[in-house]
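> Here you go, sequence then predicted model.
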Amino acid sequence: MDHAELTTEQVLKRDIPWETYMTTKLITGTCLQLLRRYDNRSESYRAQLLDDDGPAYVRVFVSILRDIFKEETIEYVLALIDEMLTGNPKRARLFHDKSLASEDTYEPFLRLLWKGNWFIQEKSCKILALIVSARPKPQDGIVANGEASNSKQKFTTINDVLKGLVEWLCAQLKKPSHPSRGVPTAINCLAALLKEPLVRSSFVQADGVKLLIPLISPASTQQSIQLLYETCLCVWLLSYYEPAIDYLATSRALARLIDVVKSSTKEKVVRVVVLTLRNLLSKGTFGAQMVDLGLLQIVQSLKAQAWSDEDLLEALNQLEEGLKDNIKKLSSFDKYKQEVLLGHLDWSPMHKDAIFWRENINNFEENDFQILRVLITILDTSSDPRALAVACFDLSQFIQHHPAGRIIVTDLKAKERVMKLMIHENAEVTKNALLCIQRLFLGAKYASFLQA
């Protein structure tokens, strides 16, 4: 059977020759005795053994994973641990029992993330994430395994584990080891681990945020809805971390989140996206972008629906109020700037408003004429005739209203780009390209005359 398709139940049906391992001194007599009591027993009987002597069984399992390299046996022990933790996730605390202070309980799982087949990798990831999340927080002199500083033995530290996990998770998101389960497994694990500050930091440093963006898209099947939910959960956790917010601001994340919240009917998905948007609202230019993308109308539509979650209703109310405040605060130039930076050019009133150009012409000098440069880039890259026409018109307005407009636009090499558009198939584009060229060559007065 393909190892990638193995199940825990199938693996646990194997007969492992524990006596042979004892004969070859790969396990001790005590290990053999414990395994005989535990192996092939009912779930309730095993649960009692774990209640009575859990740390001893953890010691046996970890020592086998450390000392035995036969794949079938590794799979079997991982299946035993997986069954143990699935039955009661709180048993992950057993790996941090004081009696195991001299055991490196992290190392075997971290090593197996990279060494084994998909079954081994998947189980190691799941188990390691649970063990890490269950570790006691340092207090009263108690430290989790791997954090002791007075040991001469080289232990795998919690930092090693978290960084190793992030490295493996990013590798799965880039090139999954399993075609259908690699990405969901990585996202599921990531959603559990991003509460850790070090994981957030390592994930952002590994350029992991961009790997999440393509996964933020409306879902149809139950499996894809769960993946979407957990991906959005990751983004929500990252929305509390400034360096991640900086990356989200320069990606397509916001537009994708809004597409999801607009089309999703699953309450848990809507809730996590709305909570994320609420977090981002006050950060940088997110508020202005949300206004530009029409989020207020979407929020008002969502409020009219019947939701059972009070946190969601509260978040929708807060988001609505915040968006209304943003609309009040945005000056006409802020709105214009957002429109240009997002590339969503349309004939909104400010473009043809002479007062807007007179009052804001000096604002175009910000950041070394950033807005002008973006308008010129739109001429090069956009396939939208409306955006091309508006960009040509705005350049002509700048030439008309700025004292050095013709010189600046010429220096930015806009002339060649505009001239190419004079033969565009769209009449609106050619008309505004012609107006821009007239103002470049003839000056504002004559161009106005010709336009008339």
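Yes, it's here. Not measured: the values here are computed from a predicted model. Numbers count the residues shown, from 1 in each chain.

> use CA for all of it now, contacts and neighbours both
OK.

> and Ala247, what is it in contact with?
Not Ala; residue 247 is Tyr. Val209 (C-alpha atoms under 8 Å, 6 or more residues apart in numbering).

> Which secondary structure elements does the helix of greatest length in the chain sit against?
Criterion DSSP state H: the longest helix present in the chain is helix 43-67. Applying 3 or more C-alpha pairs under 8 Å, 6 or more residues apart in numbering; DSSP states H and E, one finds that helix 43-67 contacts helix 29-38, helix 71-87, helix 107-115.

> Which one of the ones you listed lies nearest to Ala255?
Of all these, helix 107-115 sits nearest to Ala255, with 34.6 Å by C-alpha to C-alpha.

> buried ones in the closest one?
Across helix 107-115, burial judged by 16 or more other C-alpha atoms under 10 Å covers Glu107, Pro108, Phe109, Leu110, Arg111, Leu112, Leu113.

> And the first one, how far from Gly146?
Pointing back at Glu107 there. Distance, Glu107 to Gly146, by C-alpha to C-alpha, to the nearest Å: 9 Å.

> Take this one as well and set it beside the first:
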Amino acid sequence: MTVPDVPAAMVNNQFFDEFTDKVRVKPIPWEGYSRAGLISGDDLRELKEYQQAAAAQANREGKDVAQYMGLLVRLTEKLSSIDALQYLLVQVDDIVESGQGGGCGEQLQRVMFRCLEKKDDYLGLKASKILVGAISGSSSAAEAEQRGFAYARLFGYLERCMRSELTSVVDVAVQVMQSALRARRARTVLFGEESAQCLAQLIDVLRRTQQSLMQASGSAPRTRGVVAVPQTQYEVVFCLWLLSFERPIAAALDRRLDVIAITAEIARSAVKEKVVRIVVALWANLLRLAAPANVPAMLVARVPACLATLGAGRSFKDEDLRSDLKQLAEELAEHTGVMTTWDEYLNELASGKLAWSPAHRSEQFWKLHIRRMDEHDHRVVRQLADLLTEPTASETALAVACHDLSQYVRFNPDGKRLLARIGAKARVMALMTTSECPDVRYEALLCVQQIMLNAWRN
């Protein structure tokens, strides 16, 4: 599998582009800086020569461009005026985009990372775009791998941007990350412990897009920092898709961030074909690279039904998308085969995302399968018990787990001894008082009552 070629650092945002155009024509008092000794006379002369050549649209030799690039970086390091720094970074970015930037040297990295610390959103975002473009361009990608480019520092800045109230800042930050994740090492760093908060914030942006859709119908409070919903969804899922090319990440991505459930929700409501296309591409990677880890979650999120609905109910213009939907549905069916209700229950439990599916409320289901819960050293019961202390478990999952343990004791009176031995009884009793969710407290209470009832009967 290969990631298709895209521009080294691509940002397409109307506000960002319009602001860049304004920066280009804003007058900067270079002569005043020279008189004040902030820049040298040679710096001023070289700067004006290049500006005149650019105004005349004259081509400069590669050596001249490299020399001018060095001048721009030096001036960026010397000056502190935001207006001057914005102008210099626009010029640097133009050179990087032209492919004549000369890589991502230590001085360029040092200067651009300092710009990330300035209290100016445009300056920081422009610097981050330059860093990613310089890393990704020509042979500098290999250099960055060898030198250990500070991706974690870059992602820390992008995380702060994604928390912004300004929609344009969020959008540009996501696009910069989208470009950065072309590099394999960037994916590994983003999924690592040091950048965990950045990745979580990326998912938060995705969740906010869904909340924005609910706002349109007046069923949810206003959210912050979300641009045009389809475009933002496409950009964020594109980032997840790039991450999913790494097999270890594909195996852990959903477990950590619940991406299958949220992308299934997005696919069902998406209007734009490109959003559906990138979601399907993400699912395909997750299935092909880490099926055992992701099939249970796909079944819980009803991905097969979603694929069937999209394939039959939508008239997509993209023939490749129609083909991909069919192929993915067939591949997923091969992994699931003919599943019994018990198999579906096991998959749901394995995903850690228990929900109130019909089996949980069915007395017949528990009568039929209660003995199977004790197979393989009571594996199912132990999984339910472990879920009660899982930090990432949802309130619904906790409530359902308490309910299922209650049913286990109801139809297997001796099961109360096992619950006490493995610590499940104590965990359920703790949830009666510590959980903030009424449903969890209620199901925990019923479970404890069932345990006590069986103790009295015995």
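Everything's here; your move. The structure presented is a predicted model; accordingly, all values stated were derived computationally and were not measured.

> TM value for the aligned chains?
The TM-score (TM-score structural alignment, normalised by the length of structure 1) is 0.74; 404 aligned residues with a C-alpha RMSD of 4.1 Å.

> picking that back up, tell me the gap between the longest helix of structure 1 and the middle of its chain.
How far helix 43-67 of structure 1 lies from its chain's middle: 36 Å, per C-alpha atoms, centre = their mean, to the nearest Å.

> And for stretch 45-52 of structure 2?
43 Å.

> swap in stretch 252-268 of structure 1?
The chain centroid and the centroid of stretch 252-268 of structure 1 are separated by 14 Å under C-alpha atoms, centre = their mean.

> Same check on stretch 326-339 of structure 2?
The answer for stretch 326-339 of structure 2 is 26 Å, by C-alpha atoms, centre = their mean.

> Kindly report the same for stretch 315-333 of structure 2.
24 Å.

> quick one: contacts of that stretch?
Outside stretch 315-333 of structure 2, the residues touching it (C-alpha under 8 Å, 6+ apart) are Glu273, Arg277, Val280, Ala284, Leu287, Val295, Pro304, Leu307, Ala308, Leu310, Gly311.

> and Ala255 of structure 1, what does it touch?
Residues near Ala255 of structure 1 by C-alpha under 8 Å, 6+ apart: Leu293.

> That one sits in which helix or strand?
If you go by DSSP states H and E, Ala255 of structure 1 is part of helix 253-263.

> Ends of stretch 62-79 of structure 1, what's the gap?
Using C-alpha to C-alpha, one end of stretch 62-79 of structure 1 lies 13 Å from the other.

> and for that stretch, what span of structure 2 is it aligned with?
Aligned by TM-score structural alignment, stretch 62-79 of structure 1 falls on residues 73-90 of structure 2.

> Can you give me the buried ones in the matching stretch?
Under the neighbour-count criterion of 16+ other C-alpha under 10 Å, stretch 73-90 of structure 2 has Val73, Arg74, Leu75, Thr76, Glu77, Ala84, Leu85, Gln86, Tyr87, Leu88, Leu89, Val90 buried.

> on that earlier part again, could you export the buried residues of helix 107-115 of structure 1 as TSV, including distance to Ala129 of structure 1?
Formatted as TSV, those follow (distance: C-alpha to C-alpha, whole Å):
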residue	distance to Ala129 of structure 1
Glu107	13
Pro108	13
Phe109	10
Leu110	10
Arg111	14
Leu112	13
Leu113	12
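
> Relative to Leu395 of structure 1, which of the residues you listed is nearest.
Nearest member of the buried residues of helix 107-115 of structure 1 to Leu395 of structure 1, counting by C-alpha to C-alpha, is Leu113, at 56.0 Å.

> What residues does the aligned residue in structure 2 for that closest one make contact with?
If you follow Leu113 of structure 1 across to structure 2 using TM-score structural alignment, you land on Leu116. Taking C-alpha under 8 Å, 6+ apart, we find Leu116 of structure 2 in contact with Leu123, Gly124, Leu125, Ala127, Ser128, Tyr157.

> if we go to 10 Å?
Tyr122, Leu123, Gly124, Leu125, Lys126, Ala127, Ser128, Arg153, Leu154, Tyr157, Leu158 (C-alpha atoms under 10 Å, 6 or more residues apart in numbering).

> How much space separates Leu112 of structure 1 from Val199 of structure 1?
According to C-alpha to C-alpha, Leu112 of structure 1 and Val199 of structure 1 sit 20 Å apart.

> Mind jotting down where the helices sit in the stretch 301-450 of structure 1?
Under the criterion DSSP state H, counting those that start in this stretch, the stretch 301-450 of structure 1 contains helices at 310-329, 332-342, 354-360, 366-381, 385-401, 405-411, 414-420, 427-442, 444-451.

> Determine which stretch of those is the most buried.
Of all these, helix 385-401 has the most neighbours on average by mean count of other C-alpha atoms under 10 Å, namely a mean of 23.

> now the angle from that one to helix 444-451?
Angle of helix 385-401 of structure 1 versus helix 444-451, following axes from the mean of the first three to the mean of the last three C-alpha atoms, to 10 degrees, is 140 degrees.

> Tell me how far Gln57 of structure 2 lies from Asp17 of structure 2.
Noted for Gln57 of structure 2: a distance of 21 Å to Asp17 of structure 2, by C-alpha to C-alpha.

> Just tell me what Gln318 of structure 1 corresponds to in structure 2.
Per TM-score structural alignment, Gln318 of structure 1 is aligned with Gln327.

> again with Leu395 of structure 1
By TM-score structural alignment, Leu395 of structure 1 lines up with Val409 in structure 2.

> Just list the residues touching the spatially closest residue to that match that is not a sequence neighbour, thanks.
The shortest distance from Val409 of structure 2 to any non-neighbouring residue, by C-alpha to C-alpha, 6 or more residues apart in numbering, is to Gly415 (5.1 Å). By C-alpha under 10 Å, 6+ apart, the contact set of Gly415 of structure 2 is Asp374, His378, Val381, Leu405, Ser406, Gln407, Tyr408, Val409, Arg421, Ile451, Asn454.
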